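In: Dropping the sequence and predicted coords here.
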Amino acid sequence: MTEIGNLSSDLVELILSFLPIHTLMRSSTVCKLWYSIISSPTFSPIAHNNKPWFFLYGLHNTNSKNNQSFAFDPISNLWFCLPTFPSEQQQQPNTSFIGTNGFFFTTAPKFSYTRILHRSWNLTSPLRFSRINPLLGVFDNESGLPRFIVVGGVRFIGNLVDIEDRLAVEIYDPSLGSWELCPPLPADFRSGNSSFSLSSALFGGRFYVFGIYSCFVSSFDMHEHVWSEVQTLRPPGVIFSFLIACRERLVLAGICNGPLGPSFNLWKIDEKTMEFSEIAIMPRDLLYSLFDSEEDDKFASLKCVGLGDLVYVFNEEYHKIYPACFCEIDSESGKCNWRRVPQLPLPVNKFHKVISFCSTISMHNILQGGEEHIGPPAGYV
């Protein structure tokens, strides 16, 4: 049998590509060759298959030491503990924290951003309209560099907010270091224009904005910089729902009152006609495991995020330690497979605000900033 030290680097890379992320992290410390292979931007683990991770950031209003950050890898079925924010980011008054694919942002009083798992923050030129709790999207320009779109939110001036101002859309190009001003959300969204009442999805060159409770939907053309006509997207019985951009489809996910009682449903959305067709219903026992059935308004704390072929549903209340599950949608057949996410590694603090989002992860992204950026929680082997 050939000793592993005598194998070609191409064969070593192929063997390593079958390992899950948490094993690759340890393997990268074996020798310089393995580290150079695993940390290369071109290295693509087959076992990982680019499944989006679920990120959960818990913020405490009065004591930043109680903040905690976690990431869930659906391939290894493990939670990882992440470093908390630098103290200067945590303690800024009125700071609005937002996470979206690959990045984390603060929007007030100043706008700054960092790549997930990295420690350094980049401060941008000032927004034309300082705002809290906006919708945020990340997309690539013609050169492949990321750009940021900021939509809605509540205007922030000193210690006052203005909930009536719709605020113009602003697009930031890091290569130019400047913001471009675009038309604001349509007037139909005036009464609810922050991320607390809206969800968003980047799909097919358009930035979709959807009212979680109002069910209004409109899309912003990323090339023409115009908004589409506002429509209503409300399947029968829907109480509230979230719009999600999956790999090959727009998906609406939400709580629905049906003939057999409450259910959590997924619908495929035709982006041209905004017509919907049901694709899955969460198993009833899984749904009820996310909260206590005796609660008043028990569904209100359910939130939903997604990316690729995964849709994550979680409870942002502390009493059950933020339980979550996800649905994997087969890209070819469209069939759905539901699975419970393991409990967060204890101890878990009680948070005043929970931030969640999905993002794809590469080994280059993890190892680029050093080993301290991510590590398995205590108790995992």
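Out: Ah, there it is.
In: all contacts plus neighbour counts: C-alpha atoms, from now on.
Out: OK.
In: for stretch 139-159, how far is the first residue from the last?
Out: 32 Å (CA to CA, to the nearest Å).
In: ok now it, how far from the chain's centre?
Out: Distance of stretch 139-159 from its chain centroid, counting by CA atoms, centre = their mean, to the nearest Å, is 15 Å.
In: Please apply the same query to stretch 195-207.
Out: 12 Å.
In: Need the contact partners of it.
Out: 133-135, 137, 153, 192, 208-213, 219-223, 242-245, 250 (CA atoms under 8 Å, 6 or more residues apart in numbering).
In: What about those, which are in strands?
Out: Counting by DSSP state E, the contacts of stretch 195-207 place 135, 137, 208-211, 219-221, 242-245, 250 in strands.
In: how many other residues sit next to the residue nearest to residue 360 when sequence neighbours are not counted?
Out: Spatially, and ignoring its direct neighbours in sequence, residue 360 is nearest to residue 52 (4.2 Å; CA to CA, 6 or more residues apart in numbering). Residue 52 has 23 neighbouring residues, counting by other CA atoms under 10 Å.
In: next, the one to line up against it:
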Amino acid sequence: MSEREEECAIGGDILEEIISHVPLVDLVSANSVASSWRSAISTSLLRLNTVKPWLMLHSQSTRSPSAVTTLAYDPRSHLWMEVQQPSSSSNSSSSIHYFSLLRSSPSSLLYMLSASRFAFSMDPLHLNWEVAAPPIGWRPDPVVAAVGNHIVVAGSGAYCGIQDDDTIPPLEIYDTTTGTWEWCDSMPTELMDSAASTWLSVAADQNKMYVSVKRSGVTYSFDPRTKTWCGPYNVRGDDVESVFFSVIGCGGKGMIVVGLRGEAEDVRSVVMWELLVETEGRRDEWEMPFQLVEKLKGESEYMPSIHLNVMGDFVFVHNPLEAREVVVYEVKEGACRWGSVTAAALDRDSCRFRNLVVSCSNVTLPYLERARNSTLLTRNKTHAF
């Protein structure tokens, strides 16, 4: 044992228990103290307080140069942090110039799209971006999803009154390994009738993209490798009539569906299902506690829609009209654990004049060690989830 390791002789279960209360971002430096500490950190993260997906809030100025402030929430540590992005004037490959509105879809993918450029990031803290040529057809409000090594951009320019149907393929696929675009000439009629992200919810796993009509719940799947659609699927089960709005996401064991019951002016409840979409087999159903529904509504009783982000066993739901409040639930072994977090650092009034984008990411200790050049600033503790 080295002299330094002798000075850090505390170990075993005691050290692992202490580590379980240390924020993940602070374990970056602790992991280099000694080999015994590295072993204890690894064991503690595996057994006591596991790494959980981070919630990311990106607040973008609507004025040039469209600067973005990113806040990250770590549910494991109950801690908000600010992510300092590399300067866009640097020569680093990670730097990015925000040339259009920032968007997310689904969960971990951030992108910007203009008539001349397409930029995207799937990096956990979005420190690294790739810039590519844009799709052949211009779509003001497309459905976008990352499926394996492909990024799918779907939607019709004709829907927005810009071009005729024949001038834009309904769907284009970007291959991230070759940097090339491919066309797909087919899209279900029910989706083409609502071919914009305003009306469609999208989810993706490593093999397929799932697209669901938010008002009806009618859902289809698309395989970018074979360019084939399957469906329609009924993801609402017996709640087709009582649910007026629903969104989808891909979780660790299947599809997550979150729906609003009642009507926009009087949301009676928020319900969540976990199911196997292609067999339409419902696994479990949970109803959001009343006090959390009230938090989602915020100051207004009007809640016409919700946004959903899913990563593993964690589900993040927010009301786009009151985006500072996020309901979090963890689905594990058939049980649902509910909670909520508030982004106190975001001023309620200023949010109304900024583009606010929500995403989530798997941020691991090895990733944080590689991203040392990014400064994470602790903001405040929140109540435990």
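Out: Received the coordinates, thanks. What you see is a predicted model, and the numbers here were worked out from it, not measured in a lab.
In: check which helix or strand covers residue 287 of the first structure.
Out: Using DSSP states H and E, residue 287 of the first structure sits within helix 284-288.
In: quick one: that helix to the second structure mean distance?
Out: Mean deviation of helix 284-288 of the first structure relative to the second structure after superposition (mean CA distance after the TM-score superposition for the first structure): 0.9 Å.
In: got the residue ranges for the helices in the second structure?
Out: Along the second structure, counting by DSSP state H, helices occupy 3-7, 12-19, 27-30, 35-47, 189-192, 290-297, 348-351, 365-370.
In: circling back: show the buried residues in the ones in strands among the contacts of stretch 195-207 of the first structure.
Out: For those, a burial check counting by 16 or more other CA atoms under 10 Å picks out 135, 137, 208-211, 219-220, 242-245, 250.
In: I figured residue 217 of the first structure hits residue 189, correct?
Out: No. The pair formed by residue 217 of the first structure and residue 189 falls short of the contact definition of CA atoms under 8 Å, at 9.1 Å.
In: which residue lines up with residue 211 of the second structure in the first structure?
Out: In the first structure, the residue matched to residue 211 of the second structure (TM-score structural alignment) is residue 209.
In: Please identify the residue in the second structure that aligns with residue 193 of the first structure.
Out: Residue 193 of the first structure maps onto residue 195 in the second structure, by TM-score structural alignment.
In: What about residue 241 of the second structure, how many residues nearby?
Out: Residue 241 of the second structure has 11 nearby residues by other CA under 10 Å.
In: Look up how far residue 234 of the second structure lies from it.
Out: 12 Å.
In: okay but residue 124 of the first structure is in contact with residue 176, surely?
Out: No. Counting by CA under 8 Å, residue 124 of the first structure stays clear of residue 176, with 10.4 Å between them.
In: more crowded one of those two?
Out: With neighbours defined as other CA under 10 Å, residue 124 of the first structure and residue 176 compare such that residue 124 has more, 16 against 7.
In: mind listing what the equivalent of that one over in the second structure touches?
Out: With TM-score structural alignment defining the correspondence, residue 124 of the first structure maps onto residue 132 in the second structure. Residue 132 of the second structure makes contacts with 117, 118, 119, 179, as judged by CA under 8 Å, 6+ apart.
In: Need the max-distance pair from the residues you listed.
Out: Largest separation among the contacts of residue 132 of the second structure by CA to CA: 117 and 179, giving 13.0 Å.
In: So for those two, which sits in the more crowded spot?
Out: A direct count of neighbours by other CA under 10 Å for residue 117 of the second structure and residue 179 places residue 117 higher, at 14 against 11.
In: tally of neighbours for residue 267 of the second structure?
Out: 19.
In: Please apply the same query to residue 291 of the second structure.
Out: With other CA under 10 Å as criterion, residue 291 of the second structure counts 8.
In: Check residue 175 of the first structure too.
Out: 10.
In: That one corresponds to which position in the second structure?
Out: Matched by TM-score structural alignment, residue 175 of the first structure corresponds to residue 177 in the second structure.
In: Leaving out sequence neighbours, find the closest residue to its match.
Out: Of all residues not flanking residue 177 of the second structure in the chain, residue 149 sits nearest, at 6.7 Å (CA to CA, 6+ apart).
In: give the contact list for the spatially most central residue of the second structure.
Out: By CA atoms, centre = their mean, the second structure has its centre lying nearest to residue 107, at 1.9 Å. Neighbour list for residue 107 of the second structure: 308, 309, 310, 311, 358, 359, 360, 361 [criterion: CA under 8 Å, 6+ apart].
In: which ones are touching the aligned partner of residue 69 of the first structure in the second structure?
Out: In the second structure, residue 69 of the first structure lines up with residue 70, judged by TM-score structural alignment. Contacts for residue 70 of the second structure (CA under 8 Å, 6+ apart) come out as 56, 57, 58, 59, 82, 83, 84.
In: Who wins on neighbours among those?
Out: residue 56 (25 neighbours).
In: That one contacts residue 75, doesn't it?
Out: No. Residue 56 of the second structure is beyond contact range of residue 75, at 11.3 Å (criterion: CA under 8 Å).
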